[in-house]
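Quick one: sequence plus predicted model below, questions after.
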Amino acid sequence: MQPYVLVMEDEDALATLLQYNLEKEGYQVVVAGDGEEGLVQVDERLPDLILLDWMLPKVSGIEVCRRVRGRPETRNVPIIMLTARGEETDRVRGLDTGADDYLTKPFSMTELIARIRAVLRRIRPGLADDRVGHGDIVIDRVAHRVKRAGKEVHLGPTEFRLLDYFMQHPGRVFSREQLLDAVWGSDVYVEARTVDVHVGRLRKALNLPDTQDPIRTVRSAGYALDLEG
């Protein structure tokens, strides 16, 4: 089941970026450009989570949050506020109004995805895929553990995020640049060669005795998690 995320954001470029990245992570996404349209969308279909910009036209983000929290049928919908307002008093006001989390612009997509998963896991655990399996590899996001063929595999934080991303898209080939954006974030400068180093570490950790190499290298294209042989 794909969680449905309603994005209320009036900045077109950011809204497009949010929709692209969330859909890439497997979420269903609808974008509303102002608070009034967002409330209409909430009435039409109850979202599993709302990404809510503070400074929305027509109806402000704070007012949207207040109205959503004030109705019995929507009061339990998770809300993450996105805003350029970074003052502590603004954060407190947003949380007091009923937001479950708060992210100040600019933010990395990696952090946003992590916050969404955390909120869904806490509030709607049935929608958060805490355990993902592919072939004989199982990743547990809550315990931050990986097993292969029933044996514990010890990974560093970056290798864990790499594997997590591969596990969400088994068989798909990703370029170094795509992996950099997804795992390190588009706002962090890291050389493409760094991807090779971490993929090498991940491959070494996963290559247990009598197991198939799970990482496929595609020349001039990138890498894929592929256990189909």
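Received the coordinates, thanks.

Every contact and neighbour count from this point should use C-alpha atoms.
Will do.

Strands of the protein, start to end?
With DSSP state E applied, the chain shows strands at 4-8, 28-32, 49-53, 79-83, 101-104, 131-134, 137-140, 145-148, 151-153, 215-218, 222-225, listed in chain order.

Give the buried residues for stretch 76-87.
Neighbour-count burial for stretch 76-87, with 16 or more other C-alpha atoms under 10 Å as criterion, is recorded at 76-83.

Also stretch 115-130?
By neighbour count on 16+ other C-alpha under 10 Å, the buried set for stretch 115-130 is 115-121, 123-124, 127-128, 130.

now do stretch 148-165
Within stretch 148-165, the residues that qualify as buried by neighbour count (16+ other C-alpha under 10 Å) are 148, 153, 155, 158-165.

Mind picking the two most distant members of these?
Arg148 and Thr158 (18.0 Å; C-alpha to C-alpha).

Arg91: which of the strands of the chain is closest?
strand 101-104 (6.8 Å).

what helices or strands is that closest one leaning on?
strand 79-83, helix 88-97, helix 109-123 (3 or more C-alpha pairs under 8 Å, 6 or more residues apart in numbering; DSSP states H and E).

Comparison target below:
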Amino acid sequence: MDRSYILLVEDEDNIALALEILLKRAGYEVHRIKTGAQALPNIRARRPALVLLDVTLPEASGYDICQQLHMDEDFSGIPVLLMTARATPVERRKALALGADAVLTKPFEIEDLLAEVTRLAPLHAPQATLQDQEAVRGN
């Protein structure tokens, strides 16, 4: 898995373009697809560090894709950030129950998106804590 590779599944061109530019500027490599049916084949072909997934898509919903990823042992470790225009608590709980690691309600703040992306797919390995370093040295 490439830490910097994000699969963006978004059918709205203007939203997808803005997200792609933003994520590339943040240092990520982004591959964008437009339909839910394209998601799983693309994930199989190249395992992403994160799937940034819209809920409302042609051919298969983001919920369906999220659930399939969550249920498949080969893909269950891939984080999913679900984007939805539906801001209800019920929709949020549904997304999390189906395996989403985070949910953003459209429209969202750029800072919120980048914070979630960085949390779910950090570009660099986390720094070892002082305790971890001391344990390695035998102190």
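The structure has been received and is ready for your questions. Because the structure is predicted, anything quoted here is derived from the model rather than measured.

where does the TM-score land?
Overall, the chain-to-chain superposition scores 0.85 on the TM-score scale (TM-score structural alignment, normalised by the length of the second structure); 127 aligned residues with a C-alpha RMSD of 1.8 Å.

List the buried residues of stretch 86-93 of the first structure.
Counting neighbours by 16+ other C-alpha under 10 Å, one finds that the buried residues in stretch 86-93 of the first structure are Arg91.

I should have written stretch 100-114 of the second structure there, sorry.
With burial defined by 16+ other C-alpha under 10 Å, the residues of stretch 100-114 of the second structure counted as buried are 100-104, 113.

Kindly report the same for stretch 56-65 of the second structure.
Judged by neighbour count using 16+ other C-alpha under 10 Å, the buried positions of stretch 56-65 of the second structure are 56-57, 61-63, 65.

coming back round to it: can you list the buried residues of stretch 115-130 of the first structure in TSV and add distance to Asp43 of the first structure?
Formatted as TSV, the entries for these read as follows, by distance: C-alpha to C-alpha, whole Å:
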residue	distance to Asp43 of the first structure
Arg115	25
Ile116	22
Arg117	24
Ala118	25
Val119	22
Leu120	21
Arg121	24
Ile123	21
Arg124	20
Leu127	21
Ala128	24
Asp130	29
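
Now do the contacts for Leu46 of the first structure.
Counting by C-alpha atoms under 8 Å, 6 or more residues apart in numbering, Leu46 of the first structure makes contact with Thr74.

Return the distance of it relative to Gly35 of the first structure.
Leu46 of the first structure is 15 Å from Gly35 of the first structure, where distance means C-alpha to C-alpha, to the nearest Å.

Check Pro3 of the first structure too.
Using C-alpha to C-alpha, we find Pro3 of the first structure at a distance of 21 Å from Gly35 of the first structure.

Looking at the two, which has the bigger crowd around it?
Applying other C-alpha atoms under 10 Å to Pro3 of the first structure and Gly35 shows that Gly35 carries more neighbours, namely 26 against 16.

Once you drop chain neighbours, what's closest to the more buried one?
Nearest non-adjacent residue to Gly35 of the first structure, counting by C-alpha to C-alpha, 6 or more residues apart in numbering: Val59, 4.4 Å away.
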